[in-house]
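Trainee: give me a 3D structure for the following:
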Amino acid sequence: MTETAAPVASLAAEAAALDGADPLAAKRAEFDLDPEVAYFDGNSLGAPPKNVAERVTEVIRQQWGRRLIRSWEETWWAAPQRIGERIAPLVGAAAGQVVVADSTSVDVFKLLVAAVRANPGRDEILVDAGTFPTDGYLADQVARLTGHTVRRVPVARMPGEANERTAAVLANHVDYVSGQLHDMPSVTEAVHAAGALAVWDLCHSVGAIPVRLDACAADFAVGCTYKFLNGGPGSPAFVYVAQRHQAEFDQPLAGWAGHADPFGMEPGYRANPGIERARTGTPDILSMLALDAALDVWDGLDLAVLRAKGLALGDFFFRCLDELIPDADVVTPRNHARGHQVSVRDPGGRKTMDALYARGVLGDFRPPDVLRFGLAPLYTTFGEVLRAVTVLREVR
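Mentor: The predicted structure follows:
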């Protein structure tokens, strides 16, 4: 037996045992996955649940093809609120606080403007220094439009940096590069103590870890649905507005869909009194109803079980790296203050990821040198984790 064959054999036996005991193993069969591919990019684009294609076909042929314009009143117009209620338990929100509408970028803009409008007399916005670029771009534009300044600080330092000038903070729950999980309860509490409002970006946590917006007393949140929620490419984002803020929620994109009487065609804007006021324009029905179908895989799911498997997948990924690539430069925290991804620095960067692609292991690359491997507990297996690390060792 070769020098590396022994640890691989031992890890393979461990992976088989873990997969055999996986309480979520049956969920994998609900996804349309290529058996030749080990997919580790669910943190960018989730895999499609099998029922989505059939549901979308029904929407096109029946709801659109036969019911035509009647479907707006029968099912389509209320879809953003109805689907928002399906997402609410995944983010720890009581009813009436989540609506699906627009893109993540549009929703970040709406929420951040609303947050600073709700907190007058303060001229500063704190932004996560390591944020996904679009959040930073949008914060800069909000500042230009509202007369605020933007200050970038790491999320962990926000509790000490928020002060009497701070109107709002925009923070990522999970860092998109490293996968580090930030402490939402303590950050939100400290931000509130400074008199500021908290806007959370949940794009890399919803569908991966339990989120408890109500319990944390979060003010606003936005999340995408095409990553761990598997809603499909370009599926619409969702907005959370805490009940206590809804009556004064003054968002800048006051479109007809957020009007109190959208079909009344009034010349002036009157905001809907509830979460619907976070809507702006006509919803993208095909994408929205594809998302609705994709959410079926979450029905009855215990998020604690999901979290336990996600952490176990990450722990096993680290073990495989330690055994097979002991010099790997791991960016992701090894403790459990992390989301469901493992990030590794690699000098080969894009070339290394291209080589992984050629061998059927699909992760992704973030400049300048980070390889990301998303771990979607609903369909990622421990055997695939071993395959990813084994192939990485061979191509780097």
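Trainee: all contacts plus neighbour counts: C-alpha atoms, from now on.
Mentor: Fine.
Trainee: so L253 makes contact with V108?
Mentor: No: using C-alpha atoms under 8 Å, L253 makes no contact with V108, being 11.6 Å away.
Trainee: the two: who's more crowded?
Mentor: V108 (26 against 18; other C-alpha atoms under 10 Å).
Trainee: now T134: how far from A355?
Mentor: T134 is 29 Å from A355, where distance means C-alpha to C-alpha, to the nearest Å.
Trainee: swap that for L324, sorry
Mentor: Separation of L324 from A355 (C-alpha to C-alpha): 18 Å.
Trainee: neighbour count: the two, which is higher?
Mentor: L324 (21 against 18).
Trainee: what about the helix or strand harbouring T352, distance to the chain center?
Mentor: Taking DSSP states H and E as the definition, T352 sits inside helix 350-358. Centroid separation for helix 350-358 versus its chain: 25 Å, with C-alpha atoms, centre = their mean, to the nearest Å.
Trainee: which helices and strands sit right next to it?
Mentor: strand 364-366, helix 382-395 (3 or more C-alpha pairs under 8 Å, 6 or more residues apart in numbering; DSSP states H and E).
Trainee: change it to 10 Å
Mentor: Helix 350-358 sits against strand 361-362, strand 364-366, strand 370-374, helix 382-395, with contacts defined as 3 or more C-alpha pairs under 10 Å, 6 or more residues apart in numbering; DSSP states H and E.
Trainee: helices of the stretch 1-150 of the chain, start to end?
Mentor: For the stretch 1-150 of the chain, the helices defined by DSSP state H, counting those that start in this stretch occupy 5-20, 51-58, 70-71, 79-87, 104-117, 133-146.
Trainee: among the ones you listed, which is nearest A237?
Mentor: helix 104-117 (5.2 Å; C-alpha to C-alpha).
Trainee: following up with a second sequence; could you model it the same way so I can compare the two?
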Amino acid sequence: MSTAAPLDAADPLAHFRERFVGAESDLVYFDGNSLGRPVAATAGRLGAFVRDDWGGRLIRGWDEQWMELPTRLGDDLGRICLGAAPGQTAIGDSTTVWLYKLIRAAVDHVVRTDPARTEIVIDTDNFPTDRYVAEGIAAERGLTLRWIEVETSAGVTADQLREAVGERTALVVLCHVAYRAAWLADAPELTRIAHDAGALVLWDLCHSAGSVPVALDGWDADLAVGCTYKYLNGGPGSPAFGYVNARLQADLTQPIQGWMGHADPFLMGPGYAPAKGMRRFISGTPPILGMVAMQSMLELVEEAGIEAIRAKSVALTSYAVELADTTLPAVTLASPRDPAQRGGHVTLHHDRMRAVTARLWERDVIPDYRDPGGLRIGLSPLSTSFDEVERGLEAVATALRETS
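Mentor: Down below sits the predicted model:
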């Protein structure tokens, strides 16, 4: 007898599922933390944009609305998902480019004011792009990386960060939710520890924005970066976002000086003069089509409420852990068992999970695989049902038996 049916019947957010393309199919989608399903309303929104805004207004669209869309939509994102007051968030570029711009701007500022601060603190299981960008900037600027060694089933703790930071620390780079284990960092405490040591902090929100409540202003965060194609359902390659606390904006010089960040973009003068406020952190022409797509999901998140979305996320991941405990005795949990320490996905460990994942994909059950031996179950709260979780875990059990 299904244990999912009563959970779906009692789910106050269940009706949102029908507003996503493909959610009515039998496919089990366990990868919403890598690429969210499209919101059904997005197709009409994009069609109207092509017909009316792009096709109808043509170049006039820049003057009428597109020039301001990166910061206007950034303010919406900040209000709905990030706990950020207006004027601190902008959308555009990729996560990698935002990481480069903000890490480089932060360390240059700190080193200018205190040349002894020559270290970037980052953990060994931080997302690869974060580590690679930090390595490149350290080499470029003659800085040192100080590594925090973490278990792949956990993340950075307060004690570990206290031990790592000090009078040489310029910047700490941390993930709010660990991409592999879903470890949910204690952001307020870790931010305070870094600040007490005299350092700045950059938060990677890629695996939390739209799924886990974020309070950047409340944390007194300095900088943040995140993508919009996971829980924000902006589509493949949709633009990323950057956050710079208002108290820092005038002090930071972003290193990719493009025409859109100029104080007067159409002056076309011989020198660069940065715009005031958050606009100075924009570089090139904004990806308007990608921003159009993500607006539909932002509307759903606002309608449902981020706290209700988090409650559904906790319920889904807890149900997945419960089913794994009872139906997958050979599997170990590679994520925190306490849901208060866990983001929106769960990783299950077994030596055969690579083969299991390949077999599941052939059967329209779509999880992610992450070394070592991790099957990652990403459960996007508004588009995932408890029945989908139950059917997916049954398929995992079958595939494990078949690959033994």
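Trainee: before we move on, the earlier item: which one of the helices of the stretch 1-150 of structure 1 lies closest to R396 of structure 1?
Mentor: Using C-alpha to C-alpha, the helices of the stretch 1-150 of structure 1 put helix 5-20 closest to R396 of structure 1, at 17.3 Å.
Trainee: in the closest one, which residues are buried?
Mentor: Using 16 or more other C-alpha atoms under 10 Å as the test for burial, helix 5-20 of structure 1 gives 8, 11-12, 14-15, 18-19.
Trainee: adding distance to V191 of structure 1, write those residues out as JSON lines.
Mentor: JSON lines is the format used below for the buried residues of helix 5-20 of structure 1 (distance: C-alpha to C-alpha, whole Å):
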{"residue": "V8", "distance to V191 of structure 1": "48"}
{"residue": "L11", "distance to V191 of structure 1": "45"}
{"residue": "A12", "distance to V191 of structure 1": "46"}
{"residue": "E14", "distance to V191 of structure 1": "44"}
{"residue": "A15", "distance to V191 of structure 1": "43"}
{"residue": "L18", "distance to V191 of structure 1": "41"}
{"residue": "D19", "distance to V191 of structure 1": "42"}
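Trainee: coming back round to it: deepest of the helices of the stretch 1-150 of structure 1, which one?
Mentor: Comparing the helices of the stretch 1-150 of structure 1 by mean neighbour count (mean count of other C-alpha atoms under 10 Å), helix 104-117 ranks first with a mean of 23.
Trainee: which ones are touching the aligned partner of Y137 of structure 1 in structure 2?
Mentor: Matched across to structure 2, Y137 of structure 1 falls on Y132, judged by TM-score structural alignment. Counting by C-alpha atoms under 10 Å, 6 or more residues apart in numbering, Y132 of structure 2 touches 96, 100, 126, 138.
Trainee: now do R57 of structure 2
Mentor: Per C-alpha under 10 Å, 6+ apart, neighbours of R57 of structure 2: 49-51, 64.
Trainee: in three-state terms, label the residue nearest to V110 of structure 2 when sequence neighbours are not counted for me.
Mentor: Once flanking residues are discounted, V110 of structure 2 sits nearest to A170: 5.9 Å by C-alpha to C-alpha, 6 or more residues apart in numbering. Of the three states, A170 of structure 2 takes strand under DSSP: H, G, I helix; E, B strand; the rest coil.
Trainee: what is the burial count for A170 of structure 2?
Mentor: Neighbours of A170 of structure 2 (other C-alpha under 10 Å): 29.
Trainee: what residue of structure 1 matches up with it?
Mentor: A170 of structure 2 maps onto A167 in structure 1, by TM-score structural alignment.
Trainee: do A304 of structure 2 as well
Mentor: Match for A304 of structure 2 (TM-score structural alignment): L301.
Trainee: so who does that match touch?
Mentor: Contacts of L301 of structure 1 (C-alpha under 10 Å, 6+ apart): 24, 90.
Trainee: could you look up the SS state of it?
Mentor: For L301 of structure 1, the secondary structure call by three-state DSSP comes out as coil.
Trainee: and the gap between it and P23 of structure 1?
Mentor: In terms of C-alpha to C-alpha, L301 of structure 1 sits 11 Å off from P23 of structure 1.
Trainee: hang on, the residue nearest to V110 of structure 2 packs against I122?
Mentor: No: if you go by C-alpha atoms under 10 Å, A170 of structure 2 and I122 don't touch, sitting 11.3 Å apart.
Trainee: spell out which residues sit in contact with the aligned residue in structure 2 for I83 of structure 1, please.
Mentor: Correspondence of I83 of structure 1 to structure 2, assessed by TM-score structural alignment: L73. Neighbouring residues of L73 of structure 2 by C-alpha under 10 Å, 6+ apart: 79, 89-91, 241, 291-292, 294-295, 298.
Trainee: 8 Å instead?
Mentor: L73 of structure 2 makes contact with 90-91, 291, according to C-alpha atoms under 8 Å, 6 or more residues apart in numbering.
Trainee: what segments of structure 2 are strands?
Mentor: 28-29, 89-91, 119-123, 144-148, 169-175, 200-204, 223-226, 241-244, 332-333, 345-349, 365-366, 368-370, 374-378 (DSSP state E).
Trainee: if you rank the contacts of L73 of structure 2 by neighbours, which is first?
Mentor: I91 (31 neighbours).
Trainee: quick one: that residue from Q254 of structure 2, how far?
Mentor: 15 Å.
Trainee: can you pull the contacts of G383 of structure 1?
Mentor: G383 of structure 1 is in contact with 12, 15-16, 19, counting by C-alpha under 8 Å, 6+ apart.
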